[in-house]
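In: Sequence first, then the predicted structure:
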Amino acid sequence: MQKAARKHAIIAAFLFFTFLSGPVSYCQNTTLEPLIDIIKLLEDTYGVSFSYAPNDIQNVLVATPSDALSLTEAIAYLNSTTPFQFTAIDTRYITVVKTPTANLYCGKIIDASTGLPMVGATVIADTNDFATTTNTEGEFFIPEAARTKAFTVTFIGFTPLTIPVGTLTKECTSLLMLPTIATLDEVLITSYFTKGIDKLNDGSIVLNSSDFGLIPGQVDNDILQIVQALPGVESVDETISNINIRGGTHAENLILWDDIKMYQSGHFFGLISAFNPDLTQSVSIYKNGTLPRYGESVSSVIHMKSDDTITRDLTAGAGFNFINGSAFVRMPISKKVGLQISGRRSLNDLLETPVYDTYSSRIFQDTEIFNSSNDATMITADEDFRFYDFSTKLLWDASEKDRVRFNFLTIDNRLDFTETIANSQQSETSSLSQRSLVGGVNWERNWNDSFKSYLMTYGTYYALDALNRDIFTTQELRQENEVIETGVKVEGLYAISKKFQLRSGYHFTETGIANTQDVNLPRFRNFEKDVLRTHSVFGRTTYTSEEKNTIINAGLRLNYFTKLDQVLVEPRLSVHQKISNGLAIELLGEFKSQTTTQRIDFESDFLGVEKRRWVLATGDEIPVLQSKQGSFGVIYQRKKWFIETTAYYKFVNGISSRNQGFQNQFQFVEAIGSYTNYGLELAVNKKWGDFSSWISYTYAQNDYEFPSLVPSEFPNNLDIRHAASLAGSYTLDRFKVALGINWHTGKPFTLPLSDGQNASNEPADPILYDTPNSKRLPDYFRTDLSAEYRWNVSEKIDAKINVAILNILDTDNTLNIRYARLENENGSTRINQIEQKSLGLTPNVSVQVLF
């Protein structure tokens, strides 16, 4: 129950407007007052008491009802002009509850420049008799009677948005607000596949996790898993630490978290994203036509962004699934300062679930951990694995023109495994740790309606450390890979006119990468460290025609690598042209470069669990990677159909045989070469009310060329010739369900020559192989299912449960085949085929409570 004394200011305002009002009308006053104040006024005037949740009504404004109204008429007025139901329990008590969503019309305000929902935007009727603000999801609700009005949405730093009569629906229509300084920024073309996946007219795709539908097999909206639903994006080994976009390796992707480069992307050595979805609000994916502000990648850009608005109310959540527990909180410290905190931690040290066992079997197969526990000498292995991540963000709106943000993120994976000889006290413990620490500060200022600036400084640290102790000897092998990078980025955005916009800037980075290999018996130590400083200037001009039928982004990035004394010029282009109603074409092109990459020395590196190590371009031995890419697409969108087909060509030069992961005759060969990937991507989406279905197909041919190898041309290790997915999702009120099928042809591998040609009595002798990558694995096929239900526990608490089943048919998929010599009991050797299998039937459940 809420009971308050009369406020003299409200009484005076009420009497004043009563004097001016006509004799009999609900409201002739056009000055809005907080609904909570009007309720208190009615309580004092009529001697009644209203029961309500203050947080629900505090942001609603409404014109004060005429004093000529009876209490019954005043309640009827509030029922018709607010999104609440006022019900008289008896002559004294009146309840105030939210009108059921089904009876409300809804809109969702989206920041067009970021794709994020806008919290606290003001929505006011043109008759000035009703107003409200958007909630933490960017949503606002109005009663059915108010839908006959037009509305204006305002937010500091954004162009006011007019919502015509009848635009709103009961399904929360998405409405874009343009920043005042960025009226020419990229705008939305359509929702892509399912709710929360949107395509922009600059060729990029934006995933908005706060407004997401459902993807089959996902239990927690893992951003880097969802990315793999897009055509042209694959993972040949089912992990998010090996995302292959248009035939490139994972290291060829630039992965950013709030504009900070990440060198680690996964937990559980790649099975789970390292980025907590609770505070990862959106992710932008560029497969081609990349903006010139982005460097250091020859394949794609994946830019993850956390929530960038200060919430007015404290919101929090906590939950768990069969792998980890998580929690987050968003809190206002003051009107100008906010804080966001999130964290996750594995739960297997408390409870080893069947899902954890399945994940362990998948990730530790074909490693020293798995091999030790199956050793003929009765060695048993006991692993202890754990991971966590923690992020925090401090938001400070220093003034109406200035926004400052402080970001911090840490990611940690730790594995200890102990080998013990049966019937013996002899044991040894080996360990592997993988961790990242990143932090950044950025300042954004709107100087005036034409100019905006952005300044950022950041640091990122990555360390991979393994200690391998041999149980039969005192030999110890330590391997370390360490990356330290610092950077500064300055940008300016200038609106030249309504049609032209200029964005330019400067980016400085200093990257140091060290690799250590240390053996105690026989004593051996190798330490390598390289440092490279890069100066980059970039610029982009955007042209938007009067009718917005033509949008052109043309830019240039110039890189100077000081140690290499090398300059690279990288043009970028994005053209979007509407042809007719519902039909458009898209032309994208880019030159890009990259100085950091990953190499694989031996299969046993880092205990065989994480075999890749970061290295830095040094010149001739490790050249700077360079790529050229062009694509042409046709887009059709009409009557809830979306069809896109894109033909592309991609060439990457400067790759090393050591970073391609060869497991054949080229495994230990040093060679520099290139690969060419060209193909066709198709995406079709159809919506019927609450049902959405989609199909995607990719044809790609991916070939190597290494001039110093024989043969010099052969299929790429990542040559997935055909890939397709078919899926559908359905939403019914608070329930969602999605079912999907993924299929692709097997990747290439190399067979050994016949046993006679491989005759040898020495396990160390090399295996003689047939033509490289002349065979293919069996086709990959997987069916996934997801379901979600959300309900209100109370007025302030929601609960959500997700169920997901990966590989619901338990299909046996082979991800990789390699060969190794093994010594038999009689001392002779044989060639053993080693297969890496995919995840089998894997159910998972997530429960989350939201405050």
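Out: Cool, the structure landed.

In: Every contact and neighbour count from this point should use C-alpha atoms.
Out: OK.

In: for the residue lying closest to I205 once chain neighbours are set aside, what are its contacts?
Out: Closest residue to I205 apart from its sequence neighbours, by C-alpha to C-alpha, 6 or more residues apart in numbering: K199 at 4.5 Å. By C-alpha atoms under 8 Å, 6 or more residues apart in numbering, the contact set of K199 is L188, I189, T190, S191, Y192, I205, V206.

In: Take this one as well and set it beside the first:
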Amino acid sequence: MLLKIYITAIVLFGFLSLKAQEQTAVIPFLNTLESQFDVKFAYKTEDLEHLKIRSATFENLTLALEYIQEKSPLEVEKLSDRYIALKLKTSTLSYCAILKDATNFSVLAGAEIRVTGTNQGGISGSEGQFQLRDIAPSAELEISYLGYERLIVEAADLISQGGNCKELYLKLQDFELPEIVVSRFLTRGLQKSVDDQFIINSEQFGILPGLVDPDILQTIQVLPGVESIDESINNINVRGGTQDENLMLWDDIVMYHSGHFFGLISAYNPNLTKKVSVIKNGTPSEYGGGVSSTIRMNTENEIGTKISGGVGLNGLSADAFIQIPLGKAVALQLSGRHSIADQLQTPTYQAYFKRSFQDSEIEDENNTSLEDGAQSDFKFYDYTAKLLVDLNENHKARVSFIQISNELFYAEQNAATANVTKTSNLDQQNIAIGGNLSSTWSANYSTFVNAYLTKYNIDSREFFTESEQELLQENEVLETGIKLKGIQQIGKNLEWLHGYQFTETGIRNGTRVSNPLFSQRQKDVVRSHSAFTDLTFQSSKTFLRAGLRASYFEKFEKLRLEPRLNARQKLGAHVALKAQGEFKYQTATQIIDFEEDFLGVENRRWILANDNDIPLIRSKQFSGGMEFKKNGWLLDLSAFYKNVDGITASNQGFQNQFQFIKTSGSYEVKGLEFILNKTEKKYSVYLTYTFSTNDYQFESLIPDKFPNNTDLRHSLNLAGNYSILKNLDIALGTTYHTGRPYTVPISGVETISSGNGRIVNYASPNAENLDDFLRVDASVNYSFEAGPIQGKVTLGALNVLNAENPIQQYYIVNPEDTTRALAIRNNSLGFTPNASLRINF
């Protein structure tokens, strides 16, 4: 059967190719007639440059003109024996085609046809036929049909002559069932799938309060259960987890860094990132690691027919991107973004800089500069490239590259002599390259092969001029991986996914001091082999995916099983029940240093599990709930339980009596998530709320159970967006959560002796909470068009009320009175205005 389909497809391809070869462009065709019959044709080049006509030979000019009149949309007017005028038959010009399945040649009724850049379009009829009128031959038609790949054709190729319509063949799309969207909510381009994934479509993305660009990792924080306790993208907490428990994938490449400006903005350019998926539970078995969540970012994967791109400028950076078709089967995508602080330090930059360097050598606890004569230079940039090659209709290759970089230089000066006394450098990079090959072998079976190399490093250097002492620290992650998977369609409703993945992760940590000479370096490597399988059943009312991932870790000689389950059942037209569950393991984690050196900036370093004092992190979580959807209303309610074991005290960021203790333990989260959303054509209003309790369990600590550093009992987002005019949108929103836990000194005995010094004498850990966090954000967006140019101007502000929100508090021994403890409090961003101008073509 497969052989018959393959032979039929080859014959069809050859026939279509032959038909295409019989067509020729109209203008060269006319040039041939001019030479043959010694005549001149007069016409508008723009009317004819997209037209084609079937090649033919003629005995005389009269037959040739009759042929043009009959077989093309041109009207012939003979001005003299030698001069002939041609113009479009605008009153009768029409376009038509018949849409068919490329595999079984059945007609496709109900497909959507849209004229790119306009509101014109139509739907294919019961016989797969559609017809359009009054469209320029140069126009592009975009044809889409659920379950099939999008097709883009030029209108000129579909000009109807004598009622003959061209047949167009759509190919089945190689997609995963969970990506079928069941609901749009919160704003345009933010959607929810049948398996409870949250999906962000960057191309269609609307407006959110405070954001002037669709920052990927800022956007996901409006989702219930997704927080950042310190406003940092480097610290995204999903259902109470830490940042290192999130698996970050960019074009199927594992990424170990996520933010610019020390985590205040996303490091991933949204203009070529077409789709972002956030999975909190019930993860497909092909994804390992990331015990809290999986965040997948995918760039544009289709080859366009025209050059497109854009440039943008906001208060922090300038960026550009371009997509260049190098033929019908090859395309190149490029993007770049660079900070503008070296040219202009905007109020946005100043607010972010102040927030980033609170309580550091650059800013003291009062947020004032310690050295008026100090020199500083900070910049960030990211670049991406992607090569798309369609080897043929059934085999597509893609190669992606990304570089993310943050660089900081700081030089301290002696106030009296103006001589440099100390220089500090911080360089942080993630460079990665990956490639994949997707193949469709039949209507029921496809495969996907992916391989990647990712390298992350952070290098810190300090040089003390007087002592000529140099201090270096480095943290490097080098990971390679390969994944092979197959997808077998079994009947109408059943799909089987299966595959194998190999990963090798090496992490190196080093410290070197030049005077006195000291050097320490450690490198660890973990290799894992994983087999995975999912069986997915989906009908109009039922979705069920059951899977298993089995991973063998060479270094520990251990096999670990990770069952996965994701289910959804509709009860009538408006109500559905859902349930998810999963087990996961993770080998890499971060430890957090709060050091006086290296500018006092928090330093996160990756380390690998050794199955001893750094165990494999393992998680189990379950969730269930219901969804109601009717007349633009969406109500979504989920209860969840999560337990994560194998965490270390070093990666929790303690700044109390446990800061320098090395031990392992667990945490347990129980909670409830709630979404209420009303969406209409012109507006969307939403409320997201999360209630949770999150507690540590460390058997070797006293007490052994206490609140988690990320324990936010109540968290709420209330916001809305409204289209005032066709091109003018506004958004206003409020973010609220209870204060994070912190530890206070014992009253009356705030410090105690320790060796030759004194330390803070802390009371019960995390027994107090900071003041509640409340922030109001706003944005306004205006879109405009000028020919092929689409523009957008966005104004936005975070914390428009300039509220003082504490996000962290800890204590040090007061240098002026060592019997007292001095509170160090860091606040959130103050009033932070921003503006963006974007031009796309």
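Out: That came in fine, so what should we check first? Because the structure is predicted, anything quoted here is derived from the model rather than measured.

In: Tell me how the two chains score on TM-score.
Out: TM-score for the superposed chains, counting by TM-score structural alignment, normalised by the length of the second structure: 0.83, backed by 750 aligned residues with a C-alpha RMSD of 3.4 Å.

In: Quick one: the residues in the second structure that the helix or strand containing the residue nearest to I205 of the first structure pairs up with.
Out: Assessed by DSSP states H and E, K199 of the first structure sits inside strand 197-200. Aligned by TM-score structural alignment, strand 197-200 of the first structure corresponds to residues 190-193 of the second structure.

In: what do you get for stretch 248-264 of the first structure?
Out: Here stretch 248-264 of the first structure aligns to the second structure at residues 241-257, judged by TM-score structural alignment.

In: From start to finish, how long is that stretch in a straight line?
Out: 17 Å (C-alpha to C-alpha, to the nearest Å).

In: Could you list the buried residues of that stretch?
Out: Of all the residues in stretch 241-257 of the second structure, those buried under the rule 16 or more other C-alpha atoms under 10 Å are 241-257.

In: chain center to that stretch: distance?
Out: Relative to its parent chain, stretch 241-257 of the second structure has a centroid offset of 11 Å by C-alpha atoms, centre = their mean, to the nearest Å.

In: Stretch 288-305 of the first structure too?
Out: Here stretch 288-305 of the first structure is found 14 Å from its chain centre; the criterion is C-alpha atoms, centre = their mean.

In: Tell me the counterpart residues of that stretch in the second structure, please.
Out: Mapped onto the second structure using TM-score structural alignment, stretch 288-305 of the first structure spans residues 281-298.

In: same thing with stretch 801-816 of the first structure?
Out: Residue span in the second structure matched to stretch 801-816 of the first structure, by TM-score structural alignment: 793-808.

In: how about the strands of the stretch 451-600 of the second structure, start to end?
Out: With DSSP state E, counting those that start in this stretch as the criterion, the stretch 451-600 of the second structure has strands at 469-490, 494-514, 517-538, 542-553, 558-571, 575-586, 588-593.

In: so which of those gets nearest F357 of the second structure?
Out: Nearest of the strands of the stretch 451-600 of the second structure to F357 of the second structure, taken as C-alpha to C-alpha: strand 588-593 at 15.3 Å.

In: Which residues does the closest one contact?
Out: Strand 588-593 of the second structure is contacted from outside by 244-245, 602-609, 650-653, using C-alpha under 8 Å, 6+ apart.

In: Also stretch 821-834 of the second structure?
Out: Contacts of stretch 821-834 of the second structure (C-alpha under 8 Å, 6+ apart): 212, 230-231, 314-315, 347-348, 351-352, 355, 358-359, 365, 745, 750-751, 760, 795-814.
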